[in-house]
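Q: here is a sequence with its predicted model. Questions after.
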Amino acid sequence: MAFTLPRLPNKVVCLTCLCIGSSLHAAPARADQPVQFESAASEPTPFQKRIAQAGGNVPRAVPGTPLQGYLTRPPGEGPFPAVVVLHGCSGLPRSVRKTWSERLSSWGYVVLVVDSFSTRGIKETCDGLHPVDRVYDAYGALEYLSKYSFVDPRRIALMGFSAGGNATLEALQSGGDERLMERKFKAAIAYYPDCSATNGDMAVPTLILIGELDDRTPAKNCQEMMTQRSGKGSSVQLDVYPGARHGFDSAGLKTGIEAYGQYNAAEQSILASHAFLKEVFGG
């Protein structure tokens, strides 16, 4: 599904950007609280099990890695639905840690933003190397959240941005690591992921949001993925936003048509994410 942008004069565009930008601010919520937990333990693969057993050894799971996160919750006792959030390759920006946490919390969700880098001493992984298994970070966060009395463990979604979006799709692809995990996510939202890394068959309802002009994770990869899906698994919704580039939800104020495209995409994607979560979780 795509949204068509009207052609407006530059003066009108700039005024529209300011109006849209002001509507993106979330209502105040409880401040994010630093928390510590571990990534999920990594179970040995079938090949590793065979090698170990052939040598008379017992294959063992690799223990989880200590992680830091930021927990935000709505007022009240709950139990509330929740969202685990994964950042991109450049680390944890304010737009994810604060803005999205407050936004999701204002919608009635507990939010756990995962910092995959700090405890590992990593600054960024944008050079194309991804030594960190973000999938297990996501499932460690799911396990951690599920223990809180104010969280409904049956209603937890996974949301990721860019490289975090890649990990989101990988974590919930049918037949992948998801099948090995005792606890399950209910839904997935991936902002501007690299869709070439997945076959598009998802274990849970999934929303993918990407800009038409994204030159880092091209929209065409997601469009091709949609045409190649087997049809198995849960529903997948792809929203492609005309005039929008990578990171459109956290773009700074610019001028002219490009600013309008970015802010329009941000506004529309926020509405789409809200509607998607409401549909999956009810209410």
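A: Everything's here; your move.

Q: okay, CA-based contacts and neighbour counts for the rest of this
A: OK.

Q: got the contact list for the closest residue in space to Thr119 that isn't next to it in sequence?
A: In this structure, Thr119 finds its nearest non-sequential neighbour in Leu67, 5.8 Å apart by CA to CA, 6 or more residues apart in numbering. Residues in contact with Leu67 (CA atoms under 8 Å, 6 or more residues apart in numbering) are Gln36, Phe37, Glu38, Ser39, Val114, Asp115, Ser116, Ser118, Thr119, Asp137.

Q: try it against this one:
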Amino acid sequence: MRLLKKIVCPACLCLAGHLFTAHANADQFVQFESAAVKPTQFQERNARARGEAVNAVPGTPLQGYLTRPQGEGPFPAIVILHGCAGIHPSVKETWPERLASWGYVVLVVDSFSTRGIQNTCNNLLVDRVYDAYGALEFLSNYSFVDPKRIAVMGFSAGGIATLEAVQFGGAERLMEHKFKAAVAYYPICKAANGDMAVPTLVLVGDLDDWSPAEQCRTMMKQRSGAGSPVQLNVYKGAHHAFDAPEFKTGFEAYGHWIEYNGIAADQSVSDVHAFLRGVFGN
């Protein structure tokens, strides 16, 4: 593990060539690595001045779940990043099934199991940005995936990682493979400056006391205008995790209210579908 940053917020590596052309069943368990962290130009210059070599930090072994539509493709794809409490049914089952029905390959990234982590609801695992790019690189090797049409989609803490992954001039500039779009469900927006390298959709409830909508509105106001368009949708009467039907009975977790909202969920699903169609044209 590289780093856990304090914040208030919510077998083989499958690299054999035959895997990338084989038919992948729905919900196939896969293993891959997070992206290696390359040194910045500043770090390289300082190392050269000292007569030293600076190497990339190698990736971390990860696992995930792959779902794909019927057909040979190549299909657009979505990398999904779970929240701070791990993979819930809506992330592992509901969203992959939905996205696959829309014609997307889906890879749900499990950032915790191989690291021995239970949750990060009191700490933000910043390495998840590199998990996203490792998943992107992994998907790009499949013959049924269009490597130029891959988006990242995250929920809560995964939404924070999503915004960080595509923040203009951030980690994305160091990566060979690039995301085409981003969708962030109820992220803590104060962690981002609002300038994104790709078209980005942010979705949050107006009653969310964990990922406050007002912080997202502030993020939108402070955008410099650099990068790609960013769209913020705020849903009336919706709390944190409003899209997750497993939380139909609301409850308090880590001092915050969690509750499904069917009206907001349905509208957000429609908004996500329209956003992805606008970016990918399918």
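A: That came in fine, so what should we check first? Bear in mind the structure is a predicted one, so any value in this text is a computation, not a measurement.

Q: buried subset of the contacts of Leu67 of structure 1?
A: Phe37, Glu38, Ser39, Val114, Asp115, Ser116, Asp137 (16 or more other CA atoms under 10 Å).

Q: name the element the equivalent of the residue nearest to Thr119 of structure 1 over in structure 2 belongs to?
A: Using TM-score structural alignment, the partner of Leu67 of structure 1 in structure 2 is Leu62. In the assignment (DSSP states H and E), Leu62 of structure 2 maps to strand 61-67.

Q: mean deviation of that strand from structure 1?
A: Mean deviation of strand 61-67 of structure 2 relative to structure 1 after superposition (mean CA distance after the TM-score superposition for structure 1): 0.4 Å.

Q: from the chain's centre, how far out does that strand sit?
A: Put simply, strand 61-67 of structure 2 sits 13 Å off its chain's centre (CA atoms, centre = their mean, to the nearest Å).

Q: same thing with stretch 213-226 of structure 2?
A: 20 Å.

Q: what span of structure 1 lines up against that stretch?
A: Counting by TM-score structural alignment, stretch 213-226 of structure 2 sits on residues 219-232 of structure 1.

Q: list the buried ones in the matching stretch?
A: Result for stretch 219-232 of structure 1 [16+ other CA under 10 Å]: buried residues Ala219, Lys220, Cys222, Met225, Met226.

Q: okay, and the spatially most central residue of structure 1 sits in which element?
A: Nearest to the mean C-alpha position of structure 1, by CA atoms, centre = their mean, lies Gly160 at 1.6 Å. Taking DSSP H and E as the criterion, Gly160 of structure 1 maps to strand 151-161.

Q: helix or strand right after that strand?
A: helix 163-171.

Q: what span of structure 2 is that following helix aligned with?
A: So helix 163-171 of structure 1 sits over residues 157-165 in structure 2, by TM-score structural alignment.

Q: now do stretch 134-149 of structure 1
A: Against structure 2, the aligned range for stretch 134-149 of structure 1 is residues 128-143 (TM-score structural alignment).

Q: before we move on, back to that, which strands or helices does the strand holding Gly160 of structure 1 pack on?
A: strand 80-86, helix 134-145, helix 163-171, strand 187-191 (3 or more CA pairs under 8 Å, 6 or more residues apart in numbering; DSSP states H and E).

Q: mean shift of the shortest one relative to structure 2?
A: Superposed on structure 2, strand 187-191 of structure 1 shows a mean distance of 0.2 Å to its aligned residues (mean CA distance after the TM-score superposition for structure 1).

Q: how big's the offset between the helix or strand following that strand and structure 2?
A: Downstream of strand 187-191 of structure 1, the first helix or strand assigned by DSSP H and E is strand 206-211. Strand 206-211 of structure 1, aligned to structure 2 and superposed, deviates on average by 0.3 Å (mean CA distance after the TM-score superposition for structure 1).
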